[in-house]
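Peer 1: just need the structure, nothing else, for what follows:
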Amino acid sequence: MGRDDQNEMKVGTVNNGFDADEKSNETSFGIENSKSKKSGVQLDWKDLTVTGSENEQPKTILHSVSGCAKPGTLMAIMGSSGAGKSTLMNTLTRRNINGLTIEGKVEVSGVSLGEDISHISAYIQQNDVFIGALTVEEHLRFHARLKLSKKSIKFQTEKVLEVIRIMGLQKCAQTVIGTPGLSKTISGGEMKRLSIASEILVDPPIIFADEPTSGLDSYLASAVCQTLKDLARNGTTVLCTIHQPSSEIFDIFDTLLLLSMGRCVFLGPKNEAKKFFESTGNPCRENYNPADHYIWETSVLEGKEELSRNKILKIWDSFNASDWKKEVAAGQVESIKSDPMVTDVVDEAKANKANWFVSFYMLLWRALISQYRDKSTAGMKFGQNIGTAIIVGLVYLRIPWNANENPYDKTDVFNINGAIFSAVCSFSFAYLFLVVFSFPRMKVVLRREYYDGLYPLFIAFLTESAAGLPFLFAMPFLFLGIQYCMIGLFPSWSAFWAMYLTCIMIALSATGYGYMISALAPTIEAANAIAPPLMVPLLLFGGFFLQSDSVPPWFIWLKYISWFYYGAENLYVAQWREGGYCMEISNPIQGFFQKFARNGSATCPDGPTSFDDCCGIENSVFVEGSVVLEGFSYKEEYFWRNIGCLTCLAVGFRLVAYFILAFKFRAANR
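Peer 2: As a prediction, the model looks like this:
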């Protein structure tokens, strides 16, 4: 182990692949045994006692559980709900153990590895989690590139094709995986086989499988278990938790570990379990599924709790006094400090880990595919933005501004101000909810892959943000172009580019806030529930509903973290700093004072010589845009300050989101 020739896949080729979605006469698929098995490792757990808490009271979940899984065997870990199966699996794999106190040892060929056990094992979790926009082959290439980064591209490609052949995935290799509930997906059996394929790329000595048959029909469940059996025959140590298997599936396993009330009530060859239960006075009936019998006899029955517990304790005592328990103790490997074979595998796994550059490249490649390949998602993004722009434009539809033929009046000022702020709001909500809708799903993938050691979390988060930049630059241009033509904003390239830059920064800030909310929320539903109330305070302090210089002192901090405030101010400044509006006057005296109230600065854009035809309208006066800005306490000189503040918010929200994820994904929560 540890060398290139030892890392070649030795499990042969597929007898027959199959498509789970079409009927055939095939009943299973398998892996032909190689002529020589690979050298395997033994997994031992010694006197494991795991304590948690329930209602702030300590609760022992596992009671001094000991056992071993030998290379070349497929072990079934069974028990009723609450028996301790998941806790044992989590303890062995060093995952999801936050809040648990663990006593005892977990060793690989006598060596205690701690969290390094992830480098020598694969963990096939119950829920299949994928990036739905990738094809099956692309998903495997991504994993091969990160797990075998020190190998040649040719070696990685051959390994991917070999694993596809081994797992019978040829027919769906170029098929997009899909996202359940959102798009068409490959079948459940293909997803489960893809999960296994992702893990056996590096030919791990140990495989943990948590409920590998969950959600599958009997045919697919049998095929998946047979695949695990074939892997075990070639020297891999395979352990699976399984809930009430059929007699056909149960017959595939070699070894049975039966848990009840956190105690090991049997561990030994599967076929020996009948003899043990007969010796305890609980024989299995003829023509009855033995797996159902074992679970029934070791379950705490409702209404018979005390009687059931006493019965289980008697079975436990019988096992502790049996020869099977003695064989388990005798079969465990003596504890040692190190073993060259184990050390080589761990060291090679660490050496094959991708560097930052490869991780960044592959994660960016996947993120771009994820965000832009899915036509329904991309269509929703473009449709939402363009649709919003058209709707707002229709509501505030106006012939473009012209100083002499169709100048702004007071009504236009009111409407344009409303259009600008509604654009800020719709723009912000659209971009925020695009992130809130998608990133929580990605977060599940990131968590699993980060714990598997595929890449640094910071690189993953950075690429996820970077992949969205093309959209964040393109859509504001289209959005603003539509708004400009329909609403009749000030016809100046300088005003347009100032608004465009501001819209980009608003979009970056809103998406950053979306990342922060998504990082805080445990689920998509929770993220969508908390996003609106967390947005409303920032919206109120944008300057449209509350004059910005009249914000109460105790809420002033909200004003300065509101991109609505900075964005709205910049958009109003871009609109009104070069232009103004015409106001009709009722008599010359009013016009005289109106003209000189601003120290003689009330002049038309085209500089007319006559006060009466200032705006092309008799008895009117031109009012500079600065008057509009003063009504909101907005200042023209704050434009670049606001751009800087929006940049800080865009970066700051993302940094907060990253630190939240880093805290949630810390080693203690693994």
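
Peer 1: drop to CA atoms for contacts and neighbour counts, all remaining ones
Peer 2: Noted.

Peer 1: how many neighbouring residues does the nearest residue to residue 131 once chain neighbours are set aside have?
Peer 2: Taking Cα to Cα, 6 or more residues apart in numbering, and ignoring the residues beside it in sequence, residue 131 has residue 370 as its nearest neighbour in space, at 6.8 Å. Residues contacting residue 370 under the criterion other Cα atoms under 10 Å number 19.

Peer 1: Proceed likewise with the subsequent sequence, for comparison:
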Amino acid sequence: MNIEFSKGLDNPSFDETYDPRVNKKTLQNFLISEAIDSNAQQISVVSKKSIVDKMSVISEPVSLSWHDINVFTKVSLKHRKKTDPKPILRNVSGCVKSGQLMAIMGASGAGKTTLMNVLTQRNLSEIVVEGSVKLNGRMANANSITALSAYVQQNDLFIGALTVREHLIFQSRVRMDQYISDVTRKDRIQQVLQDLGLTESSNTMIGKPEDVRGISGGERKRLAFASELLTNPSIMFCDEPTSGLDSFMALSVVEVLRDLAASGRTIVCTIHQPSSEVFTIFSHLLLMAEGRVAYLGKLEKAIEYFSTLGLFCPNNYNPSDFYIKQLAVIPGNETQTKDKIESICDRFADSPYAKEAIPPQSCEQFIYSSKEELEIRRNVYKSSWFIQFWALLWRSHLSVMREPKVTRTQISQTVFVAVLLGFIYWRLELDQSGIININGALFLLTTNLSFQNAYAVVKTFCIELPIFQREHNNGMYRVSAYFLAKMLAEAPIYLLLPFLFVALFYYMVGLNSGLIQFLTCALISVLVANTACSFGYFISCLTSDVTIALALTPPVMVAFLIFGGYFLNNDSVPVYFVWFKYISWFYYGNEALVINQWHNIHHIDCQTNTNITQEVTNHTITTSCIPDGKSVIRTLHFSEDNLTRDITALLALILVFRSMAYIALFTRSTKR
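Peer 2: Down below sits the predicted model:
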């Protein structure tokens, strides 16, 4: 019977997850550090045997089975009557047991990646999945698979500012059990570096392929593999593990996979065009064609099965190339080749090979005694929240400190704009014409700090979102730990730069010369800058694309700016937009700066040719000038009693925008 595939804990039958590794043998998990003796290029036969000997006792075996998997594209409500769901996988069943190294192969579009996504319960939001996936015969969910497995994905995503060793140190902190000693972690890291040939590049910055030079593409692939080997998982999923590697290193990587499987792990790989030497290392083979199973079983029996179909592999011919050739849809001859593929799949389903390889609904390979009964594991995280937070804060701090171009650019921009505006508004006179100029300078201060800081962070989460989603879905850390660490790592910049701007701008313009007024202005400016940052974080978490984030930010900020009390008098805001004024940090920041500037100015020089009529407190007063600072405040329909309220409102907006950013990021994290 088909069972609707469930995500997370929504389905009660998926409520409990278990981790066979959580038992008395867990402390043995990292004794492997003594088992490997390798150099940067080759793993010796002796060390490989040692790997198998040592690792065979450190994990409980786990078998993985999947039953009657059917996958369809989602059809929108608008097109449901016109378009039927397109099948991607059709009645796919299989099983891979502990100690087996299975290769999933097939031509482009055969369904390899979709099947891998179903097995790992990732990237399923755009498809409809039916069927069941089981671990040791028990229903699996996303948490249980995450707790038991490691997933080496094809795309290499790293924080480019870290070195290879620093990346592995971070991984060890958040992925290895928290009671593991630092010495054991260090030994494990060194062992993995040697095993994957990364010792010489261990202190090299990872870099960014499109920007900062770092390690090579092959080294990036090996680093992705090393990251997963740290945790010594029971199941490993590898998506194109040899992609980007030369033939020798590809062979070495697959040999390591073979030895890991021999030690009791269950390993599933998708692989594309392996060499004949690499291909023969796999113990089992799953051939996919047009979303169906064309063959499943032992590698050596595949030739035998195809021979029964009258398809013979030539001598001195790579068997993997032969299988792909037989199962590929040839352009210009689609109908004939598709009929051939359907025939191969149908004949396999009725063959003894299928009966031997395709599991029944129960695929329980191991029977545990009461003493070895699997324990329930509800929490997929290996480390506590505080360990995750400090590890993320350390990584984020390194990332910020190692972006000297960005830091220098931000400092240069702050100094340049502050000095430029300072000269434009140089030493304004405290007279009637100076009132407008000073108020303009104050509003320009608010505007510049807002746009500069919002744009500085609006790309932050967009850029790191793929890395965050991958790491979070791997059970490495909680959303709250990541979000808070990111905020705190960047906080010093957005505290110091606004203060630097005010320190240069304030006295050049000739604003209120009192020390208290200067410090208050600096405080308000820092709050305005951080409110804008919080808004930028929210936009960054809300969108997944940098272009969309940059396009969305200006019009929303301009809407806030209009209600700041400079372009539109505070008393002239339409009643249906009053609510918008009260969520605009431009309004609170501008009012606070105006109050701070004018509330203790008791005399303003007057020119007799000025004639100003203003309505103040329900009385019409005709005067030749605005006599003092309090009158300036009333002219703008601000209240000098609102200074504390404005500062409190800015603090509240910082909290609100960051809370909204966290909710947006948390929502994205639930999409696997």
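
Peer 1: how close are the two chains, by TM-score?
Peer 2: Once superposed, chain against chain, the TM-score is 0.85 (TM-score structural alignment, normalised by the length of the first structure); 630 aligned residues with a Cα RMSD of 3.3 Å.

Peer 1: now do the contacts for the residue nearest to residue 131 of the first structure.
Peer 2: 131, 132, 133, 134 (Cα atoms under 8 Å, 6 or more residues apart in numbering).

Peer 1: buried only: go through the residues you listed for me.
Peer 2: Listed as buried from the contacts of residue 370 of the first structure are 131, 132, 133, 134; burial here means 16 or more other Cα atoms under 10 Å.

Peer 1: and these, which is closest to residue 257 of the first structure?
Peer 2: Within these, the smallest distance to residue 257 of the first structure is 34.3 Å, found for residue 131 (Cα to Cα).

Peer 1: can you tell me which of the contacts of residue 370 of the first structure is closest to residue 163 of the first structure?
Peer 2: Here the nearest of these to residue 163 of the first structure, counting by Cα to Cα, is residue 134; it sits at 17.0 Å.

Peer 1: chain neighbours aside, what residue packs nearest to that closest one?
Peer 2: Take residue 134 of the first structure and drop its neighbours on the chain: the residue closest to it by Cα to Cα, 6+ apart is residue 176, 5.5 Å away.

Peer 1: residue in the second structure paired with the one you found?
Peer 2: Mapped onto the second structure by TM-score structural alignment, residue 176 of the first structure lines up with residue 205.

Peer 1: burial count for its match?
Peer 2: Applying other Cα under 10 Å, I find that residue 205 of the second structure has 21 neighbouring residues.

Peer 1: sorry, back to before: need the contact list for the residue nearest to residue 134 of the first structure.
Peer 2: For residue 176 of the first structure, the contacting residues are 132, 133, 134, 135, 136, 185, 186, taking Cα under 8 Å, 6+ apart as the criterion.

Peer 1: the strands in the first structure, which residues?
Peer 2: Chain-ordered strands for the first structure, with DSSP state E as the definition, fall at 43-54, 57-69, 74-78, 101-108, 111-112, 121-124, 206-210, 237-241, 255-260, 263-269, 580-584, 620-624.

Peer 1: for residue 351 of the first structure, find the nearest of those strands.
Peer 2: Nearest to residue 351 of the first structure among the strands of the first structure is strand 121-124; the distance by Cα to Cα comes to 15.5 Å.

Peer 1: pretty sure residue 457 of the second structure sits against residue 532.
Peer 2: No - using Cα atoms under 8 Å, residue 457 of the second structure is not in contact with residue 532; the gap is 9.2 Å.

Peer 1: ok so, going back, got the strands of the first structure as CSV, with distance to residue 292 of the first structure and mean neighbour count columns?
Peer 2: Putting these into CSV (distance: least, Cα to Cα, whole Å; neighbours: other Cα atoms under 10 Å) gives the following:
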stretch, distance to residue 292 of the first structure, mean neighbour count
strand 43-54, 26, 19
strand 57-69, 22, 18
strand 74-78, 10, 26
strand 101-108, 29, 19
strand 111-112, 35, 20
strand 121-124, 24, 23
strand 206-210, 19, 24
strand 237-241, 15, 26
strand 255-260, 12, 25
strand 263-269, 15, 23
strand 580-584, 83, 22
strand 620-624, 85, 24
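
Peer 1: just put the ones you listed in a markdown table and tack on distance to residue 153 of the first structure.
Peer 2: Rendered in a markdown table, the data for the strands of the first structure read as follows (distance: least, Cα to Cα, whole Å):
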| stretch | distance to residue 153 of the first structure |
| --- | --- |
| strand 43-54 | 33 |
| strand 57-69 | 35 |
| strand 74-78 | 33 |
| strand 101-108 | 31 |
| strand 111-112 | 33 |
| strand 121-124 | 22 |
| strand 206-210 | 25 |
| strand 237-241 | 29 |
| strand 255-260 | 39 |
| strand 263-269 | 43 |
| strand 580-584 | 63 |
| strand 620-624 | 66 |
